[in-house]
Each structure stands twice: as C-alpha cells, then as structure tokens.
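Student: Test case, fold it:
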Amino acid sequence: MIRVSERKEAEKLLYTDVAMVLIDPYYGENKEHESGVSIDDMYSEGMSFFTELIESEINLPIYFIEFEKIFSVVDKNSLYQRGMAGIVPVNPLAPETVERQIDQILEEIFMEEKSREFAKRGYVLDFNTAQILSSDEKRLFIQYHDLKKRMAVDMDSQSAIMKDAQRPTTKFSEVIGAENAKTELAWFTEFLKNPKKYSMEGRRLPKGVLLYGPPGTGKTMLARAMAGESDVAFLETSATQFMNSYVGKSEENIRRLFRTARKYAPAIIFIDEIDAIAKERTGDTTSQHTESMLNTLLTEMDGFRENVKEPVFVLAATNYDLDGSVSGKKRRIDPALLRRFDNRIYVDLPNEEERKQYLELKLNQKGKNKISEDIISNLAARTTGQSIAILQNVIELAMRNAAKAGTELSGERLLDALEEYNYGEKKTWEQGYYESVAIHESGHAYAAWCAGEKPSYVTIVSRGNFGGYMQHENSENKPNYSREDLLGKIRTSLAGRAAEKVFFGREASLNTGASSDLRSATDMAMRVIATYGMDEENLVCLSPEQILNTTLAKEFIERTNRLLKEQMKETENLICSGREKVEALAKKLLEQNHLTQNEIQDIFDET
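Tutor: Here you go, the predicted structure:
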C-alpha cells in the first residue's frame, strides 16, 4: 500500500498497476466554506480527487476511509450512488485491523478480476464434490476435486472466439519486413495492454488501423502478431463472410461479431478483404445491400468508446492501393470508413535483405540449413517485387519436388523451383539448339558485365515462351540511371543476336529468338531520345505512344533506328574482344544448364 498526500503524486500512481484507491474525504478540507447538509457539499482535496476519478472513466474500485468522523446514512447513500465501492473503518485502538480489511478487499478484487478474465476467454470451471463427515460427526465438510476448465461460449460466440490453443502466438519479431507497420502496431498493442493509462494522459482512444498493400506482404500475419503480443481475444474474419442473401442477415452478422468482441473485450477484430463491403457509397440501387452493410459497420465502430477499461480494436486489411501511388489505380474506400481508422499503414513488398532473412528463417525452421549462403543470396536478389507468400510457395515446391525424387532439399532444387514457379515446366530440345542458346545468353551476360553490372543468373533451360534468359543484377536500390547506363542496357539486349552473329555468322543469327530482345532495345532507345531528354537534338519529353500518334513519328523512329544500329556495331565489337569469356561461359552453361552471380563472376575473372 502506497500513501500519498499530493494530488499529483496520486495521479502518477494511477498510470501504474493500481488495484484500488483509498480516499480520506476530509483530507485538505477547506473550512472557510459551509459544509452543508451532506459530505457532497464539502470542499476538500479528497472529495475533489474522488470526483475527478469517477468522471475520468478509470474504473477503479474507490473506498473511503472512515477515521475520526463517522459517515451518516445520508453520506453513505450519496457516496454509493456516485460510485464508491465501500468504506474502510479505522479503529484507533486496533489499527492493525485496517491492514487485514485491505488485504481482504484486495483478495476479493483479485478473484473478481480473474473470474472476469476466465469468463472473457469463454471458460467455466467443472468440478466434483465429496461430502466428508468429521470424526465427531458434528461437522460436514464439502471437498472439491477434479477441477477442470472447459470452453462454454454461447452460440453467438462459438464461430468467432478462439480457444487458447488456437490463439495466435506470433510475435512482431517473427514478421519479416514491414518495419513501419510493426512500430505503429506496437504502439496500439501497448494501448490494449493498458488502456486506462492513455485515457488518463488525455489521449483520444484509438478505434483501429487499416493495413493496405500488395497481396502476400504479411498483413494477416501482422494482425496475428498484434494479437500474440497483446494476449487479448482475437476475432478473425473476412468481409465476404458477412454477406448473406437474406434481407438483414448480413447486417446482423456484423452486429453479432461486434457484440462478441465487446463481451470478451479487450479484443481485436481482424477483418480481411474489407474492400468487399467498403467501397464508396454512390446511392446506386444495385449496391444498396453492400451500402447497408457498410452503414452497420460504421455504426458499430462508433460504439467502441463505451468502456475504456475493455476496449475493442479493429484491424482491417485490403490488397488495394488506396492512393494509387504504387499501382497507378485507386480503389475508392468510403471516406467515412477511412475516417474511423486512426491510421492507414502501407505494407510494402520485402526488400532484398528482408527476403534473405525470410529464406534463412524458413529453411532453418524446416531443418534445411545446409543450403549455401550463395544460393540464399541469389534467390533473394532475383525475387525483386515478389512477396513473402511467393517465397514460401517456392520453398514448398522445392521440398515437394525433392520428396518426389526421394532426395534431400538442395540449393539446386530451390533454384529450379523458383524457375518452375515463375515460368513453368522445362522443355526439351535438340542439342544444337542449346549450343545456340548458350552463346546467345552468354553474350547478354558478358555485355551486362562490361556495362558495370553483375548478372544475377543465366540459364539455357527452356520454359514457357523462351529458350533461356539472363537476369540483370538487382537494382531495386538504384535511384536513377545515366545515359551511359541506359546505352549499356541497350547493348545488353542486343548482345544475344550480336554473339550469334560473331560465333555462327550473319544468316544463322537472323532467327526469331532475338525478337523480345529487339523490342526491349527499341523501347529503351525510344525513351532515351523521347522520354528522358537525353538526345542533343531534342528536349521534348513525351512517351513513345504519344510520339507515334503525331507527325513526329517518322523522324523519331529514324533517330531510334540510328541509335540502335550504332549500339549494335559497338556490341559486336565488344563480343569480338571478349570472345574467350563468352565461349567459356557458354561451355559452362552447356555443362550445368544455369549459373549464379558468383559463378558467372568467377568465369569472367579467370578467363
């Protein structure tokens, strides 16, 4: 028990884990004012603090100390009506009785709190009893045994409330990436753990957060991590589960979910795919049903501040890009709903380092930590723009393929799984075709290397609509490109045909295999001239599509072709000067079908 004599000290203690408050109503009494007929009319520091507490929604049990002055019946009734929990009389002749009374009150408060917590998790206590007669046969004892807890939630709550075994145990430390989202959600987690602290500090109590961003970035995992960190009731659903063809049933589904959350509060409601019912209202008769559901959701969210001590927090998620800054397209979530959320957090795709962390984590969890650092780094570098969910699918595919073949998971299996996941099954052709592809792809890799890149992967395995490919170095952290950078990319695109010409002759090089390379080179050359203002004769900045619809089309096409012919000539000279390196790389490709960044680098360094 802590005794304080200053209001400020008492207010600070309320931020801590306080079980009850004892107030002397006569402390700091101002005797210059008339006391009136009731204790309510008295001016004192004690009564002022009492008034402050009951108006602040702190919801702590408040007891009054009855010391020298005995409360009248009128005073007691008044204080009980205002929210007093009880009176602790102090006997000056036996002051030790006060401590016993307080201990008893604290024990009752503890038992009530545990009982509420037990009930909020949907449990009841089962037990058996036995009657035991005392030896003198004058007393009968009731013995309780076989105590067990069991779930006993009502019908409304059965589908929403999770058992302890089902409750999320995920922590923020287990979520890879999304650092901004984790930091923000951690703040709200602290609120759920100690809502009265935020109330006493005068902060506006939060209602919820909207998570948005590409699919597979971990929005659901973030929600489950918040539940795991806060250890509160977690109700997980999707907006589509609200929908019902019967009139009024969808709205009732929403109300039932929020009723359950309030019953077991503090709680988190997680609504995935909220855009299914949250599109901007237009008044169109075809969308009246959805708009009615949205109105119900808005009404329920407005009722969250009923109990500060037992808050309900809404987490919602959508895969749509709300402001169009990433995809260029906006999905109009109703402004009224957006205002209900305290923050909208964009959950981005993982960067290279985060992808590497995830791969290491998952492979270690599965006991496959013998995969080399080179393979893991290569996979991380080559999966720019891919989500955590896709990386998980690649690992699972590699493990299935290894199980089918009756072998252990290996780095080769992982590399092959990434190729299969992205581009499909392998195709088989005759040997002469692979020799041509090996020279073609080696030409690409050598030109990229000469342009200052470190190609991350090259393969001659045929999948989908291509015979092989060279993957550029990961450039997600490169902010911009110079003219020479772009010319290097043009030469890299042209290097496949240039290599075939140098090694097999002009006629053999004129095949359809370079069509996509030529389209890429043409698009880049047109942008150098028309879009990026890198041409000495022109500073007009227009897209290729805009130019091709004007009278300038012929002029710009001719200038683009001149640039391409100049770069092709340079590329052929480049291949001739590096013939040995190209040939060495092609030979290695024919031996093992694909090469990683470090393997490519080793061949160029050694040749």
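Student: Going by C-alpha atoms from here, please, whenever you check contacts or count neighbours.
Tutor: OK.
Student: any idea how far the nearest residue to residue 291 once chain neighbours are set aside is from residue 197?
Tutor: Of all residues not flanking residue 291 in the chain, residue 281 sits nearest, at 6.2 Å (Cα to Cα, 6 or more residues apart in numbering). Distance, residue 281 to residue 197, using Cα to Cα, to the nearest Å: 37 Å.
Student: cool, and residue 243?
Tutor: Residue 243 sits 38 Å away from residue 197, going by Cα to Cα.
Student: same deal with residue 157?
Tutor: From residue 157 to residue 197 the distance is 29 Å (Cα to Cα).
Student: again, but for residue 74
Tutor: 34 Å.
Student: same deal with residue 229?
Tutor: 18 Å.
Student: ditto for residue 377
Tutor: 45 Å.
Student: same thing with residue 217?
Tutor: 33 Å.
Student: Please identify which of these two sits among more neighbours.
Tutor: The neighbour comparison of residue 217 against residue 197 (other Cα atoms under 10 Å) goes to residue 217, with 23 against 20.
Student: how about that one, what does it touch?
Tutor: Under the criterion of Cα atoms under 8 Å, 6 or more residues apart in numbering, the neighbours of residue 217 are 347-350, 387-389.
Student: cool, and residue 523?
Tutor: residue 544.
Student: want to put them side by side, so please do this one too:
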Amino acid sequence: MRSLCSTAPFILQECAASCPSIQQDATLKFLFTPVLNLREFGLSDLKTSQLAELADRLLPCLSPSDSNAEQPSQWQMSHVSSQSFFENKHGFSSNFFNVLRASPLSRQHARPLQTLCSNLHLSPIQEQIRGFKTLRSRARRLAASEHLVESENIAPPSFIKGLLLRDRGREVENLDSLIKTKNIPEAHQDAFKTGFAEGFLKAQALTQRTNDSLRRTRLVLLFLLLLGIYGLSRTPFLSVRFRTTSGLDAAVDPIQMKNVTFEHVKGVEEAKHELQEVVEFLKNPQKFTVLGGKLPKGILLVGPPGNGKTLLARAVAGEADVPFYYASGSEFDEMFVGVGASRIRNLFREAKANAPCVIFIDELDSVGGKRIESPMHPYSRQTINQLLAEMDGFKPNEGVIIIGATNFPEALDNALIRPGRFDMQVTVPRPDIRGRIEILKWYLGKVKVDPAIDAEIIARGTVGFSGAELENLVNQAALKAAVDEKDQVTMKDLEFAKDKILMGPERRSIEIDAKNKKITAYHESGHAIVAHFSKHAMPINKATIMPRGPTLGHVSLLPESDRWSETRAQLLAQMDVSMGGRVAEELIFGTEQITTGASSDFDNATKIAKLMVTKFGMSDKLGVMTYSDPERASPDTQSAIEQEVRILLRDSYERAKHILKTRAKEHKTLAEALLQYETLDAKEIQMVLEGKRLELK
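Tutor: I've put the predicted structure just below:
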C-alpha cells in the first residue's frame, strides 16, 4: 500500500470538503499534526518513577542485570562485528559499566535517562549500528506504553505522545481500522470514507501524470541527443565546426584563386615586378633548382593599409594556379595554452601535403611581434617560436611560399625577418598619380559614367589616397548620382564625393547671415587671388563658400604632378596662400572686424615655417643644423628659433598684402561671384578673373 504520508494532503482536503463539521474534530486534527515539536520537549510533568519505567521500556538495556529481567527489552538490534561478543551485541564495551558505577550519577542515585545523557559522551561507540524493529515487539511496546499512561492518568506532552504514536499510522492496513482507531463518529464515517477515497485517487492520478510526463521528457531528450550526435558525424559543415571548437585540430582548407591575377592589381607596378619571380618559381621550380639557387622562403609585404597587399598575395596564387592558404595573425592565439602553436603546425602540415602552394598570413605583427618576458602571458612566445621553427627549422619546407603582410614592420621580431625566413621585403606604397589614374579608371569601369569624366583631374586632387579610398570615392559618387536620380555618374558627382571625404558633408541646413557670408566670400577669394598670382603656388582647383564639416568655406589647390620634394620658394608660396584670408579681411573690413576664421591658416603657415628652420636648414641665422626636439634645446636656441619663425611669418604676411592691394579689382570681382554662385571650379575662376560673364546655373 502507498504510505499515508504522500496522500495525506489530498485525504484531509477531501474529508474536510465532504463533512465540514469534522474540521473541528480533535481526533482528526491530531491525525495530521506534526508528531515532533521541539518547543514542547518537556519532561517535568512526569514523575521520577514513571520516567524511569518509561526509559526502561523505550531505551536499550545498559546494565548486565537488565538482561535477566522478567520483561525482556522491546529493542531488537543488529550490530556490526566488533572486538568482543558483548560489544558486538550491545554496541559498546563492558568497560563502560565501570564508569557508570563509579559515577556519582549512577542508577542508585539518579534517574536512568539522566544517567544516560550525562555519560553519553563517555561511550566509546564509534562503529556503525543497524537497528530494526519487528512488528511484534513494536506492538508490545505500544501496548505497554498506553497501559503506563492510562494507569497513572496523566497527559504526557505532545513530544512523548508523538514518540509513542509515531508508527501507529503505518500499522493501519485498511480504512475501517483507521476509523475505529481514531474513533470517528458514525455520522461522519461515510463522509470520511468518501473524502479519503477521493483524495487517494487524486493523489494516484497526479503521481501517474507526473511519471508519464517525466518518461516522455526523457524519451524526447534522448532522441534529440542521438539525433545531434548523428548529425555532427554525418554533416561536413557541422563536423568541421565541432572539430574547430572542441579541439586543437582545426580543419584547414585551401582556396583556389583562378579568377585573381596581376591584371586586377593596379598602381603598384614595382611590387608586381618583384613578385613575378615567385610566380615563375611556383610554375616551374626546376628552372631555379638546376642552377642551385633557392628562392626566398618568405616574402614580407609592407605598406600603409588599403594599398593592395592582400590582393597582391591572392594574385600570386592566381597567376601560379596553386592552392592558397589564408590566415589572419589574430586567429592563432587564444586564451588556451598551446592553441596557437597547434594551429601553426596544422597549417604548415596541410600546406606541405599540397605543395607547391602559398600561405598568406595577414596582420603578421599580431602573431610575430617582438618576444618579451611577461609574467601576465608566460606562454605568449609559443606561437611565434612554432612559426620560426616551421619556416626555417630542421624539417625541410620545400615548395611552400609564405607571404606575410603588416602595417608595422618595426614591431616584428628580428628572428622572423632574418635571411631564411622573411628575407624578401616588398614595399607597397601609396599610389602615385599614374597609379591613381589606373585605379580610378578600373573602378569607374564598373559603374555607368559620363564619357566626359577626366580621371586625371580627380587623381591630381587625391594626393595621398590609397586604393581603398579611391574605391570609396567612386562608390560615394555613384550613390550621389543615384540620389539625384541621374542615369550616370558625372564629374560633379566625383568632385562632390572628393570634397565630402576631404572636408566632410555639406551643411546646407545651416543659416548664415549676409554679413558673415560676405566675410567668408572675401576670405576665400583672398586665398584664391594670392594662389593665382603667386608664381610658385599650386594651381587652384575649386573655391567655395558652402559650409562643410567645421569650415565655412574652402579653396582647394591641385599640384600638376606628385611632388617628391619641395623648394624653398614653393614652401614660401604655401605660407603666402595661407595668409591671404586674414589679409583680405583686414583690407576690406578693417583691423577691428577681423574674425577667428584664419586660425587653421595660421597653424599651417607656422608649421611650415618651423620645419624650414628646424628640419630643412632654410634659416640664414641658424644655418643647416637640424633640431629634432626644439623644446629641449637651450633657452638661447629656442629664442633664436622663435625669432626666425616670426620673421618668416611676417614676411609672408607682407607679401600676401602686397598681392591683394595690387589686385583689389580681381579680388572684389571673385568675391561677388562666390556670393552669387557659392562654388566655382578652376575654369570658372579663370573666366571671372578675365572679366568674362558666367552663365547662370
């Protein structure tokens, strides 16, 4: 039978619902009250003789004389084997009785329960004891205890009552015995039986539903687990991901670069020429090995970002038609010790199995940086050590070309760039004007463009642009043409994209009053007039008073060709052009109306003057000596430097003032044209200065 403890809540609920009057029945209420209440643990109500007799009946016999008592103990116990038969039977040695007899709290002077509690800490019992109570002995004990309580006519505390009646519920074998034992009134017996049955059935149904739900859940989870294991073992993609994330043996697959050749690489002709011999080696290695020569094992591509280092490496593999293994330097190191070195070994093992091939490691400084002793990362050198061993160790590495790319070659470890490893360094610089023209034509060929577009003009105005920045310029122009609902990209779209990249987006929402707009027009026209009438200044490309970024206007100058070096006259002309804005404000509006708009112009002019004095040796007073750190020089030297810089700036200001005074008419004409049209290109500026009339836009 199911224990009443599990069904008691349902039985109590149903009994109370069936007969409300029995809710007040003391007997039924006592049936479901806890049998152990420590707060009512009091034995003072019992007399000494009663307590002694109760202890003799409930507790095991502790003295040898008790074994010959008329009424044997109700406790039947099984003991683990001990040192002696006596200890095996009773759980403690016979020496314990000597302690009890010698104690002043012996049974002749104190109660048995007090004696046991006082001397319990002296008991040497340390062995495991298994006790069991038989039904016969339990019934006899309960009968004796009830007789003791009735004979003395006392009400023991609830703790003793619970101790005596603790197992009574477990002895009930049927409902009639329970009703008879608890003295349920006849008027309430039917209701009690009905509630008991309904509660028992509800408990059975709930248990059955719970078991069924747990069984179904276990079956579903087991099915999903088996399905997942089967999928990981059968699906290639999942199996590769599982290998990659659960172990060190990550899958390495080569890439074929048949569609990428040197024709796709523009603006870096020297780098392509140096890599051509690598392609020849991969195509025909016997051509080099016959003469006994060896091709460099590693090629290091160095240059600013966005200039085509990755594209060059892909083109080498595409030209030679060999497998291409790509890896980023940051992919090797993780938080687990040995992961980076293991991945290096896997990469080179796969590459050697498919030689000849190309391994390209991008951002090489992430994995090949200088080795240092760091208590925070004691294992950080394992990865680079493994890379050094794979590139030039005892094991041959024939037919595998390693190409690395980095923006910071000075951060690489010296052992990595020595001969035998990365012993061939190829510089990939920013493209010159010819390279920029090629790159622009390449990307313009991918969009719909106006045939009148002149890529050379855009290339002249994009000095210092990388290939990636030129691609972005063409893309921005295409987006502008799409916004304006044009069917092709025009020159104005390209100019707009260039100005947006250089100076920021237009701020058409800003409201500038007429006075500030007039000051801006004369300021920018002052720059343009000085640039136009200075012999060594760069040609003007555009003048505008449209606010862009942090500026209210701008005059752009384009060199006719790339300048690899600049003369003293060219540097002075740049300073004069920078001074033109402030000089124009002073001549037109007076010294009291000059503005703060010339701060960036003064910064540029001062920078040029300091370089001329401290770096370029263009000062008559200080001579050709350079000053790497002028701030640490002596006070006299610093004073001399400042004086020379001040002289250069003052002379430049006077030259700009002289030009604007002599060309006051052209200055006024150009300023009025800017107020009318806001933006003028080089041809329109030339027409205004020649006195020709511009067509309205």
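Student: Quick check: TM-score for this pair?
Tutor: Put the two chains on top of each other and the TM-score (TM-score structural alignment, normalised by the length of structure 1) is 0.66; 442 aligned residues with a Cα RMSD of 3.1 Å.
Student: ok, back up a step: mind putting the contacts of residue 217 of structure 1 into CSV with neighbour count, secondary structure and distance to residue 481 of structure 1?
Tutor: Listed next are the contacts of residue 217 of structure 1 as CSV, based on neighbours: other Cα atoms under 10 Å; DSSP: H, G, I helix; E, B strand; the rest coil; distance: Cα to Cα, whole Å:
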residue, neighbour count, secondary structure, distance to residue 481 of structure 1
347, 24, coil, 27
348, 22, coil, 23
349, 21, coil, 23
350, 23, coil, 23
387, 20, coil, 26
388, 22, helix, 28
389, 12, helix, 31
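Student: so which of those comes closest to residue 363 of structure 1?
Tutor: For those, the closest approach to residue 363 of structure 1 (Cα to Cα) belongs to residue 388, at 13.4 Å.
Student: now for the closest one: what does it line up with in structure 2?
Tutor: Using TM-score structural alignment, the partner of residue 388 of structure 1 in structure 2 is residue 467.
Student: In stretch 396-409 of structure 2, which residues are buried?
Tutor: 397, 399-407, 409 (16 or more other Cα atoms under 10 Å).
Student: for residue 235 of structure 1, helix, strand, or coil?
Tutor: Following DSSP: H, G, I helix; E, B strand; the rest coil, residue 235 of structure 1 is assigned to strand.
Student: Trace residue 183 of structure 1 over to structure 2, please.
Tutor: By TM-score structural alignment, residue 183 of structure 1 lines up with residue 273.
Student: Same question for residue 235 of structure 1.
Tutor: In structure 2, residue 235 of structure 1 lands on residue 325 (TM-score structural alignment).
Student: residues near its match, how many?
Tutor: If we define neighbours as other Cα under 10 Å, then residue 325 of structure 2 has 22 of them.
Student: thinking it is in contact with residue 313, fair?
Tutor: No - contact criterion Cα atoms under 8 Å: residue 325 of structure 2 and residue 313 do not qualify, at 10.2 Å.
Student: any common contacting residues for the two?
Tutor: Contacts common to residue 325 of structure 2 and residue 313, judged by Cα under 8 Å, 6+ apart, are residue 360.
Student: Verify the assumption that residue 245 of structure 2 is located in a helix.
Tutor: Yes - judged by three-state DSSP, residue 245 of structure 2 forms part of a helix.
Student: ok, now how distant is it from residue 345 of structure 2?
Tutor: 17 Å.
Student: could you say which helix or strand contains the match of residue 183 of structure 1?
Tutor: Secondary structure from DSSP states H and E places residue 273 of structure 2 in helix 269-283.
Student: For the very next helix or strand once past that helix, list every residue counted as buried.
Tutor: Using DSSP H and E, the helix or strand that follows helix 269-283 of structure 2 in sequence is helix 286-289. By neighbour count with 16+ other Cα under 10 Å, helix 286-289 of structure 2 contains no buried residues.
Student: how far apart are helix 286-289 of structure 2 and its match in structure 1?
Tutor: Mean deviation of helix 286-289 of structure 2 from its aligned counterpart in structure 1 after superposition (mean Cα distance after the TM-score superposition for structure 1): 1.6 Å.
Student: Output the residue interval of structure 1 matched by that helix.
Tutor: Counting by TM-score structural alignment, helix 286-289 of structure 2 sits on residues 196-199 of structure 1.
Student: Residue 466 of structure 1 maps to what in structure 2?
Tutor: Matched by TM-score structural alignment, residue 466 of structure 1 corresponds to residue 551 in structure 2.
Student: so how many other residues sit close to its match?
Tutor: Quick note: residue 551 of structure 2 (other Cα under 10 Å) scores 16 neighbours.
Student: One more: residue 198 of structure 2?
Tutor: Other residues near residue 198 of structure 2 number 18, with proximity taken as other Cα under 10 Å.
Student: does it belong to a helix or a strand, and which?
Tutor: Residue 198 of structure 2 belongs to helix 186-234, assigned by DSSP H and E.
Student: same for that helix, what does it pack against?
Tutor: For helix 186-234 of structure 2, the packing partners by 3 or more Cα pairs under 8 Å, 6 or more residues apart in numbering; DSSP states H and E come out as helix 4-18, helix 236-246.
Student: Distance from it to the middle of the chain?
Tutor: Averaging C-alpha positions (Cα atoms, centre = their mean, to the nearest Å) puts helix 186-234 of structure 2 44 Å from its chain's average.
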